[in-house]
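Q: Sequence and computational prediction follow.
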Amino acid sequence: MNRIIQKVAVLGSGVMGSRIACHFANIGVQVLLLDIVPRELTEQEQKKGRSLEDKEVRNRIVNEALQNALKSKPSPIYDTAFASRITTGNLEDDLPKIKEYDWIIEVVVEKLEIKQSLFEKVEQHRKPGTLITSNTSGIPMHLMCKGRSDDFQEHFAGTHFFNPPRYLRLLEIIPGPKTDPKIIDFLMGYGDRFLGKETVLCKDTPAFIANRIGVYSIISAIHTIEKLGMGVSEVDKLTGTVIGRAKSATFRTMDVVGLDTTVNVATNLKQVLTHDESKDRFELPKSMKVLHENKWLGDKTGQGYFKMIRHKDGSKELKEIDLQTMEYKDAEKPRLKSLDEAKSIEDLKERIRFLVNYQDRSGEFFRETFYDLFRYCSFRIPEIADELYRIDQAVSAGFGWEYGPFENWDILGVKETVANMEKAGHKAADWVYEMLEAGNDSFYKVVDGKRNYYDISSKSYKEIPGQGDFILIDTLKGAKKKVWGNEGANVYDMGDEVLLLEFHTKMNSLGAEVVQGINTAISMAEKSYKGLVIGNEGGNFSAGANLAMLYMFAGDQEFDEINLMIAQFQNTMMRVRYSDVPVVVAPHNMALGGGCEMSLHADAIQAHAELYMGLVEVGVGLIPAGGGTKEMTRRFANAIVPGDVELNRLQEIFMNIAMAKVSTSAQEAKGLGYLEAKDAITLNRKRQLADAKSRVLSLYEQGYSRPIQQTNIKVLGKTSLALFEAGITGMIYGSYISDHDAKIARKLAYVMSGGDLSSATEVSEQYLLDLEREAFLSLTGEKKTLERIHSILFKGKPLRN
């Protein structure tokens, strides 16, 4: 279906509506955001002599909601300038404008009669053929569109975003009884390609997929927690990133989201689920009942499962609820033997297997909650989804899980887990036994390089649709596409004569094994392939260089080793730039320090929209020396045009590095100069590696040839040094920076100025690299720099000294 979306009207500007509006603005769409008209004047409006007829008053609710959203952290918008794409208004004066819009999204309060009333008004102004969708989290589609025209119903569906819409990947698509299948196909594709979402097709069942499974998992787990006598902090330590779930784990997540949200969904499900064999499990646990009755709903009320006490002296004290007494106590810092032993297990799948089988209370908790969830999900097919992969997609994308329920079941081994489940009183649905009896021992497997799932209706494996647009490392592994590897990096054949270098060190730090991987991958590509992609599927692209190794060498005063290490890293970054084949780097999430420098040297960057990129070495008492300082100075020189105020532009770049400024999105990275016009942005993470591969092939087809190293980089010498020195001195006098900060800044200024040159001069890239390395090396001999590195390595936080 060829449908172009240029203008979207969002009806309802609450927490979700305003943030959905921001995300459409993020992708370049013009948005009309409407909400109700106030019925009373505020005290401030009365003092100003305003009336209820003033436009400022009539649009007060929507304007305040949008401003609150734009001020919120994390920000719902990629760049504050994009807010200009949003026009506000109210549902009485401005509803007729929706006839000019391509898509109308309803995001008003979750009450059926209110939605039905609004849709009746919408139909009076909506142009036939216009998309009309609801962001409801659970009201049935067939009830909302009841009584509407055929055209309305044919173009109506549910589009359930998860909060916050910018960051959570899930978008559930729910057809109504008369929705045109072409509309569903369009929404599935648009959500994926343009909004960057994991679009999951849902049936019109209570709470759809993600909330049905996710809320069951939470409520059931709390019943188990109370039964085992576990504590809040203990559980959050067990249910976060250690098992591949969100950092906020269980109770912290509920406080952030708001306990009332979970309670409302659970209470509604218990009422409406007449045929759910486990509906009684949705009965609220004791702790949830007490907290809800006391209106201790989490962050929105100042206390929930956790409570932060702020003392007059500015100190803070964290309390947690005692699930037995329901009184607050000091937050615990539990030491769990199972987690201590699991620390050394880097592979998440191995760690999950280890923890679930551990013989202590934490293992008992994992077994009880995992087995119960597996059983529940097996009975939800075909009720909420015909295909099991949709459940995994929805839960993973909606709740931030690395692996969904059936994927976790595969990790533990389906056959042995079914036997263990029976012993624990959790018998799976009959179709699981039928699958095993037929000799099929997993829910997923890779066939001919494609991921397949077990299809219950046909009792066979089928390819998961849409994979042709994705390249996933797990699939490459399953298809045995690995062509080289060491302890920290692997090289895969992506197909079409393109290689992929993937690294998997702790925090994806760039140590010797990754440097070896980069050089090996480039050599292999130069010999037999069209090009190389550098990317990975870790939580972050790279947190930078291996500080532990540097700290060890610096502590032992092995400066020759440090010099060699920096030179090798610089040479490797230059090889990324100056190879015989195109190299495309695909950074996502954190790309800091060396991760940023590697990206800066690529022939092109294929960035994910969520990109936190920056040269942050100053924070550990150093300057960027993997070519980062050189590269930003080179970019400054190449961007100079007649009439530019050169010093102002150079100072801006200097300050970005000196203040360790990190982008909060790929769009902001453009403004900071880390991304250039030649670089591109992917919204859907699952598409990023495939997009990067396409970029490699495009560069190859255009007749790629190795660039020539630049020897005419203009540096300003004493002129810029004097400017930088004046700024540094002012910062010291104003007590904005320490003496050590000033020393680092002066080293950075010296490199970016090309040294103490008497006048503007043209220099080579190697000249700047040598200055970079010399400055970096000298700073590793500073005691205060070592103190900063020590604080990051051993305390996990930056030190200002």
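A: That came through, no problem.
Q: switch to C-alpha atoms for all contacts and neighbour counts from now on
A: OK.
Q: pretty sure residue 5 belongs to a strand, no?
A: No - checked against DSSP: H, G, I helix; E, B strand; the rest coil, residue 5 lies outside a strand; its state is coil.
Q: Pasting the second one now:
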Amino acid sequence: MKRHIKKVAVIGSGIMGSGIACHFANIGVEVLLLDILPRELTDKEKAKGLSIEDTVVRNRVVNENLQAALKSNPSPIYNKKFANRISTGNLEDDISKIKDVDWIIEVVIERLDIKKSVFQSIEKHRTPGTLITSNTSGIPIHFMNEGRSDDFQKHFAVTHFFNPPRYLKLFEVVPGPNCKSEVTSFLMEYGEKFLGKTSVLAKDTPAFIGNRIGIFGIQSLFHQVKDMGLSVAEVDKLTGPVIGRPKSATFRTVDVVGLDTLIHVANGLYENCPEDEARELFKLPNFIETMMENKWLGSKSGQGFYKKVKDKSGKSTILELNLDTLDYQESKKAHFDTLELTKSVDRVSDRFPILVDGKDKAGEFYRKNFASLFAYVQNRIPEISDELYRIDDAMKAGFGWQHGPFEIWDAIGVEKGIELMKNENLEVASWVTDMVAAGTNSFYTVKDGATYYFDIPKKQYLKKPGQDAFVILDNIRSTKEVWKNPGVVVEDLGDGILNVEFISKMNTLGGEVIQGLNKAIDIAEKDFQGLVVGNQGANFSVGANIGMIFMMAVEQEYDELNFAIKTFQDTMMRMRYSAIPTVAAPHGMTLGGGCELSMHADKVVAAAETYIGLVEFGVGVIPGGGGSKEMTLRAADLFRKDDVELNILREHFLTIGMAKVSTSAHEAFDLNILQKGKDIVVVNNDRLIAEAKKHALIMAEAGYTQPVKRKDVKVLGKQALGMFLVGTDAMEAGGYISEHDLKIANKLAYVMAGGDLSEATMVSEQYLLDLEREAFLSLCTERKTLERIQHMLKTGKPLRN
């Protein structure tokens, strides 16, 4: 039976329930969100003369929860308009509506009696064959199955989302004891393909996979930090980006999640895992118990491991908790010699061997930490998973780790990991020693561009499932490389499609990247059918190499700078007017030049989590790689007879002038940075390059014809220029922008008006590019622009001077 999910019901509108409802709305599904009736009227409702029978009162709980979610930051929804896909109701008046949905998701409080009561109510109205899942993170599924009908049990599973559902990719699927295999398969596939998740099949064990390993890791650290005399800030320095973990690292993450939430899961693991060899680690250290007594729960209570205070001048300062005295003190910058050795090592996986060989306290920390992690995960097979890759997938998708435990072990070396464990008097699992004795020295290997994992029962490598829908650049780079320089690698994706992968620092667009793009187009036009520009770094590109621009401007090498900008512009125009189709595959931060490149591709296949915009005002210039020209052209293409053309142009002017950045790919359509009917959005980032390749191939095989350069761009001349200048003067007079902001805005106004032409005129793209480049160069001669660039280079933050 083929299933189509057109409508879902989410029962429970708390933080998780509202987040799940929003994410289904994100992907275009209609959602019915239900919650309990309020027990009594509020004072405000009494003042309005409302009664408990009024609909607005009866739906107050669900509506307030949903509105709170929609106002939260970061937003759970790709575009505020998508909230219209969610309808709300209560469990008394509207429960009968679930008969029309395709999937019912229960997200109520973690109490078995309440869940059973909700399931009993659901059974009265649910249409047989409808999927029914619970978002529980700890209640055994066989308890929830008790008393349910045969049809209910056949279609019942746990689908455990991680919070926030939009951003964390882990989707644990735990089938009920009587759940049909096709239901499990459907949920796994739907999670990957439609929800954009990493679907991980888990067993009905306490906390499943992600939280079992994740909470162990945090609890282990709680004990280790005291034993080693490390501070809160030092641990966060050691467990953050240097090892491929989020910036919030350990203690900041606990503050955000809430100490009470973590302790609830840890206590559950202690109670429900009597055979766990590391059970004692789930006991709370004394300092954690004191924090709980004091209600120092983290962000929700205003203080946890960190506390924000204001001094007498009103300046905010972050204090950290001293774990010995339990007083808050000024946070000192952590420094370790071992970490200094890794600064020049870009690949996180290459840092692990350096870190465990460290001669200072950091090296000791990593040796102890990784030894305990390896010892724990080896013993969880087959208890929580039959396959080791599922543990790695869960930690990467649920906790934001760049590398899972077995991948870290591989990076250090399997035998080195065994040595670390023995040094800490930790027993090595027999399956690991057997594997090494048989001559297998890694948990993973790559063959023909695919990842294979070591299967323990079969004692051989098996292909990791689900890869056919992905292109994994790390796996093909060594064998499919066509051309390379220090800024890019050009790879053959197969079927006549090339890929340009940026490998510069933060994927900035400097001379080497521009050279690589041109070379890739040369190669593709000669021997291939199409070109994709995509990478699998943290971000697509943070923009042009402003350090290079700064040096040229400071040295007053204006001819060289003019040549560099023109080369950038010409390269963007080659993206647009090459003989082969070009597809950009942006994701994450896609700023400045990265945005300009995307706008000049024939098609953009963007990850849903793409934060794209023209941000050049922040460094004192206008978009100089074709961005100003392109926004002018796109505005002109929207002009219609009898339209107020100035209003359309002004919107596009403000997109640049206010340095607007979309908070999702879907928002980028509202800014006309992505174009409706041409560009598309992919929810699962792992599928991005494969999808981009598919669209390049479709265009090529449909008979792609090299476009003709545009000479029909309508500019409005003095009419638009006058409007812009009046507006910017008013902004400066009102104190909304600085004198230098005014100068930048007026330069942009001149470009987007097409100069001071006496009347509306048709011009070429090259005409606008020349105006754009001239304005960009003139701003680079300004002292305040150089101050802005320098400030950005030093701090990573814009300067308003």
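A: Perfect, thanks for sending it. None of the values given here were measured: they were computed from a predicted structure.
Q: what TM-score comes out when they're superposed?
A: The TM-score (TM-score structural alignment, normalised by the length of structure 1) is 0.99; 800 aligned residues with a Cα RMSD of 1.0 Å.
Q: dump the residue contacts of residue 201 of structure 2.
A: If you count contacts by Cα atoms under 8 Å, 6 or more residues apart in numbering, residue 201 of structure 2 has them with 172, 173, 174, 188, 390.
Q: Across to structure 1, which of these hold up?
A: Among the contacts of residue 201 of structure 2, the contacts conserved in structure 1 (both residues aligned by TM-score structural alignment, their matches' Cα atoms under 8 Å) are 172, 173, 174, 188, 390.
Q: Any chance of JSON lines for the residues you listed, columns distance to residue 581 of structure 2 and neighbour count?
A: What follows is these, written out as JSON lines (distance: Cα to Cα, whole Å; neighbours: other Cα atoms under 10 Å):
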{"residue": "172", "distance to residue 581 of structure 2": "39", "neighbour count": "29"}
{"residue": "173", "distance to residue 581 of structure 2": "39", "neighbour count": "26"}
{"residue": "174", "distance to residue 581 of structure 2": "43", "neighbour count": "26"}
{"residue": "188", "distance to residue 581 of structure 2": "34", "neighbour count": "21"}
{"residue": "390", "distance to residue 581 of structure 2": "38", "neighbour count": "22"}
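Q: Inside strands: which ones of these?
A: Within those, residues falling in strands by DSSP state E are 172, 173, 174.
Q: show me where the stretch 651-800 of structure 1 has helices.
A: Using DSSP state H, counting those that start in this stretch, the helices found in the stretch 651-800 of structure 1 span residues 666-671, 688-701, 718-733, 739-752, 765-780, 783-795.
Q: Output those in CSV; the columns should cover mean neighbour count and distance to residue 394 of structure 1.
A: Below are those laid out as CSV (neighbours: other Cα atoms under 10 Å; distance: least, Cα to Cα, whole Å):
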stretch, mean neighbour count, distance to residue 394 of structure 1
helix 666-671, 20, 25
helix 688-701, 21, 20
helix 718-733, 16, 50
helix 739-752, 22, 47
helix 765-780, 20, 47
helix 783-795, 17, 36
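Q: related to what we said a few turns ago, of the contacts of residue 201 of structure 2, which is the nearest to residue 294 of structure 2?
A: residue 172 (33.9 Å; Cα to Cα).
Q: which position in structure 1 aligns with that closest one?
A: The alignment partner of residue 172 of structure 2 in structure 1, by TM-score structural alignment, is residue 172.
Q: Its match and residue 21 of structure 1, how far apart?
A: Here the criterion is Cα to Cα, to the nearest Å. By it, residue 172 of structure 1 lies 17 Å from residue 21 of structure 1.
Q: ditto for residue 224 of structure 1
A: To residue 21 of structure 1, residue 224 of structure 1 is 39 Å away according to Cα to Cα.
Q: Residue 386 of structure 1 too?
A: Residue 386 of structure 1 sits 32 Å away from residue 21 of structure 1, taking Cα to Cα as the criterion.
Q: between these two, which one's more packed in?
A: Ranked by neighbour count (other Cα atoms under 10 Å), residue 386 of structure 1 and residue 21 place residue 21 first, with 31 against 16.
Q: Tell me which helix or strand the more buried one sits in.
A: Per DSSP states H and E: residue 21 of structure 1 is located in helix 15-26.
Q: any residues touching that helix, and which ones?
A: Outside helix 15-26 of structure 1, the residues within contact range by Cα under 8 Å, 6+ apart are 8, 10-12, 30-33, 65-66, 69, 76-79, 82-83, 85-86, 107-108, 161, 163-166, 195.
Q: Can you flag the buried ones in these?
A: By neighbour count, with 16 or more other Cα atoms under 10 Å, the contacts of helix 15-26 of structure 1 hold 8, 10-12, 30-33, 65-66, 69, 76-79, 82-83, 85-86, 107-108, 161, 163-166, 195 as buried.
Q: Surely residue 363 of structure 2 touches residue 357?
A: Yes - at 6.0 Å, residue 363 of structure 2 counts as touching residue 357 under the criterion of Cα atoms under 8 Å.
Q: Those two: which is more packed in?
A: Neighbour tally, residue 363 of structure 2 and residue 357, criterion other Cα under 10 Å: the higher count belongs to residue 363, 20 against 15.
Q: Quickly note the distance from the nearest residue to residue 6 of structure 1 once chain neighbours are set aside to residue 82 of structure 1.
A: In space, and not counting its chain neighbours, residue 6 of structure 1 is closest to residue 29: 5.3 Å by Cα to Cα, 6 or more residues apart in numbering. Residue 29 of structure 1 is 10 Å from residue 82 of structure 1, where distance means Cα to Cα.
Q: one step back: in CSV: the ones in strands among the kept ones among the contacts of residue 201 of structure 2, plus distance to residue 637 of structure 2.
A: As requested, those are exported to CSV (distance: Cα to Cα, whole Å):
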residue, distance to residue 637 of structure 2
172, 46
173, 47
174, 51
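Q: Closest one of those residues to residue 627 of structure 2?
A: residue 172 (42.0 Å).
Q: Burial check on residue 67 of structure 2, number of neighbours?
A: When neighbours are counted by other Cα under 10 Å, residue 67 of structure 2 registers 12.
Q: Tell me the mean distance between the strand or helix carrying it and structure 1 once they are aligned.
A: Element membership for residue 67 of structure 2, per DSSP H and E: helix 60-71. Overlaying structure 1 shows helix 60-71 of structure 2 at a mean distance of 0.5 Å from the equivalent residues (mean Cα distance after the TM-score superposition for structure 1).
Q: which helices and strands sit right next to that helix?
A: Contacts defined by 3 or more Cα pairs under 8 Å, 6 or more residues apart in numbering; DSSP states H and E place helix 60-71 of structure 2 against helix 15-26, strand 30-35, strand 86-90.
Q: for the ones you listed, which one sits closest to residue 489 of structure 2?
A: Of all those, helix 15-26 sits nearest to residue 489 of structure 2, with 33.8 Å by Cα to Cα.
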